[in-house]
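1. Attaching a predicted model along with its sequence, questions to come.
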Amino acid sequence: MDGLEFVDLDLGSRDGQHLVVDVKAAALNFSDLLMSEDKYQARPVRPFTPGQEIAGTVLSAPPESQWKPGDRVASKIPWGGFAEQALVPCETAFAIPDNISFELAAALPVTYTTSMVAFFDSTHLRPDQTVLVHAAAGGVGLAAVEIAKAIGARVIATASNEQKLDLAKEHGADICINYSDESWVQLVKDATNGVGADVIYDPVGGEIGLKSLRCLARNGVILIVGFASGTITEIPANRLMLKRASAKGVYWHHDHDAALIKNMMDKMFVMLEKGLLNPVVDTRFSLAQLPDAMQALQNRETTGKVVLTV
């Protein structure tokens, strides 16, 4: 990726609200690409250090905080994660159980939390429902497949090639459809006996999001998770009206949703302990290979969650 270079920086002043964390692993998100291109809703002043998911050990902590040096933590941060050290707000960090690696932990704060919020808060997915998950082999999509199956729902997964569909199937998808096939909407309808999906989980946007409305069940909900296609879906309101359907954005922020996020993390770790979740972590890139990792993500050459080892 153009414009990226490694430099030495001072982390800045300590305000008594942040941990200094020695980063062991940092995960990539499509929002990192958008933020780097100044196309994301958060627009840090340039130059800046991207990276929103990290895991590592606490180097220093405010005396009044619950944390101490040596604690193993992971967190979502606004940016600054693709570095050897990062500042982490005390209230957003969560402890990593000893049996979870830093690489796996770095894959949890954004993608898995987002999918938990989607199915437990944005809508309340039920075991008797069918959910359509787009980009089901990507970080956020694969998390959605696993969580939906843990709830007991029937999962239809879409992806761009057979290898990715096989991965989605390995992680619980009941039906897999290649959305490079122009007839994918009809295939979804056929798989639901013409009824359509009760819940559509869309991290892609663009044309995929627009076509999804054609395979949404009556009284269904389309969850707007992101815009990996780079294009925001313009949803015709009449399509929703005629199906008594709804579109809902999936979004959370620690400043407003601290209690919700704690609840979601607690549920997530229970699922992990029961073996219901099995995150796929791609660790072939190191921090020094960040440009290559971002390019691979942009080119859709990755599966699961891309995590840099630091």
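-> Thanks, I have it.
2. alpha carbons only for contacts and neighbour counts from here, please
-> Will do.
3. Identify the single longest helix in this structure, thanks.
-> In terms of residue count, the longest helix belonging to the chain (DSSP state H) is helix 254-273.
4. Show me which residues of that one are buried.
-> Buried positions in helix 254-273, judged by neighbour count with 16 or more other C-alpha atoms under 10 Å: 260-261, 264-265, 268-269, 271.
5. what do you get for stretch 188-207?
-> Buried, per 16+ other C-alpha under 10 Å, within stretch 188-207: 188-189, 191-192, 196-206.
6. With stretch 242-250 instead?
-> Going by neighbour count (16+ other C-alpha under 10 Å), the buried part of stretch 242-250 is 243, 245-247, 250.
7. First-to-last residue distance for that stretch?
-> Stretch 242-250 has an end-to-end distance of 23 Å (criterion: C-alpha to C-alpha, to the nearest Å).
8. how distant is whatever helix or strand comes next after the longest helix of the chain from the center of its chain?
-> Remark: after helix 254-273, the chain's next helix or strand is strand 281-282, criterion DSSP states H and E. Offset of strand 281-282 from its chain centre (C-alpha atoms, centre = their mean, to the nearest Å): 13 Å.
9. Apart from its neighbours in sequence, what residue is nearest residue 4?
-> Leaving aside its chain neighbours, residue 4 sits nearest to residue 291 (7.1 Å; criterion: C-alpha to C-alpha, 6 or more residues apart in numbering).
10. meant to ask about residue 175
-> Nearest non-adjacent residue to residue 175, counting by C-alpha to C-alpha, 6+ apart: residue 156, 4.7 Å away.
11. adding another structure so you can compare the two:
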Amino acid sequence: MKAVVCREYGGLDAARLEEVPSPTIRPGCVRIRVEACSASFASLLVMEGKHQNKAPLPLIPGTELAGVITEVGEGASRFAIGDRVIAGVQSGAYAQEVIAPEETVFALPDGVGFDTGAQIPTIYGTAFGALAWRAKVEPGEVVLVHGAGGGSGLAAIEVAKALGARVIATAGSEEKAAIARAHGADLAINYRTDNWREAVLAATHARGADVIYDPVGGETFDISLRCIAPDGRIIPMGFASGTIPTIPANIVLVKNITIIGVYWGYYFGWGKHPVPATNDTRLRRTYAQLFAWVLEQKLRPRAHAVLPLANFREALEMIASREVIGRVLMRPQQETAPSAS
């Protein structure tokens, strides 16, 4: 099979499209023919050896995908050959085939395409877990979403709206702000031209946002602490700014706020500790809900570009440029770039 392979850490310079042996099926797992996979900033960090979960070499990057089951391992019983599915994997998605534990494989409804499905396992799963499970967003609450032009931000906007929240979004250009509004943001602020803290306070009558979803970190997180409502919850989802903030405990105390960490990989069994027995049921209900919202058009995952796997370098360079609006997808079974339509 063809796969993107890193035999040393070094980012894109160390990655090659290679012909490698198909992975061996394992008990409790299924083999999936990968029809679509998502390029991500996290993959760039993994390829550089800078991700918190340092993958052993050689590695095939990629954590979320959609495809069709072609083989079922011993002891696996949830799926059959021919089933359309999505999956979250610790690595290996940038390939024509992947082996995945059936615990992290979920049914893909017939009315949902592979390009859409490949955006659901990590980005939308994380948004739902953060906002519904951990922050417990209530209808009518104000959710502030940073990095609203990226895939993570757009997913958070849509999930928050589906939960009944009022959404304020910040983005780095007028185009990204317009896309945020198109995906449901009630107010979208260009942080390069406007004082977003003052805008948030003005829009909430000086109270601040009830929940803040922050994949940016750095100064953005620091300013967020100055426009969060009493009893508010702030979720540090990532550090795209390159700076991990230090949280002043005195502000947490006097503002009566909660800092919420969310590592979605934990729920997929990728952490150091076992997940509770109820986790499987909750995950399957979550993905069923997410796909119900997709079919209702409440969630509309946006593809910035769709490229063949052979163009992985171009796909990841788009991510590194930070100009992507939505998600960049790759199709491992496709030899050439799709024609414009």
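-> Alright, I've got the coordinates. Please read these numbers as outputs of a predicted model, since none were measured by experiment.
12. right, and out of the buried residues of helix 254-273 of the first structure, which lies closest to residue 38 of the first structure?
-> Proximity of the buried residues of helix 254-273 of the first structure to residue 38 of the first structure (C-alpha to C-alpha) peaks at residue 261, which lies at 26.8 Å.
13. so how far is residue 111 of the first structure from the closest one?
-> Taken as C-alpha to C-alpha, the span from residue 261 of the first structure to residue 111 of the first structure is 12 Å.
14. what do you get for residue 37 of the first structure?
-> As judged by C-alpha to C-alpha, residue 37 of the first structure and residue 111 of the first structure stand 21 Å apart.
15. With neighbour numbers in mind, choose between the two.
-> The neighbour comparison of residue 37 of the first structure against residue 111 (other C-alpha atoms under 10 Å) goes to residue 111, with 23 against 11.
16. Excluding residues flanking it in the chain, which one is nearest the alignment partner in the second structure of the more buried one?
-> Correspondence of residue 111 of the first structure to the second structure, assessed by TM-score structural alignment: residue 123. Nearest residue to residue 123 of the second structure in three dimensions, chain neighbours excluded: residue 152, at 5.6 Å (C-alpha to C-alpha, 6+ apart).
17. I'd say the one you found and residue 215 touch.
-> Yes - with contact defined as C-alpha atoms under 8 Å, residue 152 of the second structure counts as touching residue 215 (7.5 Å).
18. what's the neighbour count on the equivalent of residue 174 of the second structure over in the first structure?
-> For residue 174 of the second structure, the aligned position in the first structure is residue 162, judged by TM-score structural alignment. Neighbour count for residue 162 of the first structure, taken as other C-alpha under 10 Å: 13.
19. show me what contacts residue 162 of the first structure?
-> Applying C-alpha atoms under 8 Å, 6 or more residues apart in numbering to residue 162 of the first structure gives the contacts residue 178.
20. cool, and the one 10 residues further on?
-> When the contact criterion is C-alpha under 8 Å, 6+ apart, the partners of residue 172 of the first structure are 145-146, 149, 155.
21. if you set the cut-off to 10 Å instead, what comes out?
-> With contact taken as C-alpha atoms under 10 Å, 6 or more residues apart in numbering, residue 172 of the first structure is in contact with 142, 145-150, 154-157, 276-277.
22. Quickly find the element holding the counterpart of it in the second structure.
-> Superposed on the second structure with TM-score structural alignment, residue 172 of the first structure falls opposite residue 184. For residue 184 of the second structure, there is no helix or strand it lies in under DSSP H and E.
23. Next one: residue 184 of the second structure from residue 153 of the second structure, what distance?
-> Residue 184 of the second structure is 11 Å from residue 153 of the second structure, by C-alpha to C-alpha.
24. any common contacting residues for those two?
-> By C-alpha under 10 Å, 6+ apart, the residues touching both residue 184 of the second structure and residue 153 are 159, 169.
25. the helices in the stretch 1-150 of the first structure, which residues?
-> 30-36, 102-106, 113-117, 139-151 (DSSP state H, counting those that start in this stretch).
26. Report the mean distance between the last one and its aligned residues in the second structure.
-> Following superposition, helix 139-151 of the first structure is found to deviate from the second structure by 1.0 Å on average (mean C-alpha distance after the TM-score superposition for the first structure).
27. so residue 149 of the second structure touches residue 178, yeah?
-> Yes - look at residue 149 of the second structure against residue 178 with C-alpha atoms under 10 Å: they come within range, at 9.0 Å.
28. what about those two, which has more around it?
-> residue 149 (28 against 17).
29. mind checking what the more buried one lines up with in the first structure?
-> Checking TM-score structural alignment: residue 149 of the second structure goes with residue 137.
30. any idea how far that match lies from residue 131 of the first structure?
-> Distance, residue 137 of the first structure to residue 131 of the first structure, by C-alpha to C-alpha: 15 Å.
31. Kindly report the same for residue 73 of the first structure.
-> The value you get for residue 73 of the first structure to residue 131 of the first structure, if C-alpha to C-alpha is used, is 32 Å.
32. So those two - more neighbours on which side?
-> residue 131 (30 against 25).
33. For that one, list the residues it contacts.
-> Counting by C-alpha under 10 Å, 6+ apart, residue 131 of the first structure makes contact with 119, 125, 144-145, 148-149, 153-157, 173, 196-201, 216, 220-222.
34. what's the nearest residue to it if we skip its chain neighbours?
-> Closest to residue 131 of the first structure by C-alpha to C-alpha, 6+ apart is residue 199, at 4.6 Å.
35. Confirm residue 243 of the second structure sits in a strand?
-> No - membership of residue 243 of the second structure in a strand is not supported by DSSP: H, G, I helix; E, B strand; the rest coil, which gives coil.
36. and the counterpart of it in the first structure, what is it in contact with?
-> Counting by TM-score structural alignment, residue 243 of the second structure lines up with residue 231 in the first structure. Going by C-alpha under 10 Å, 6+ apart, residue 231 of the first structure touches 204-209.
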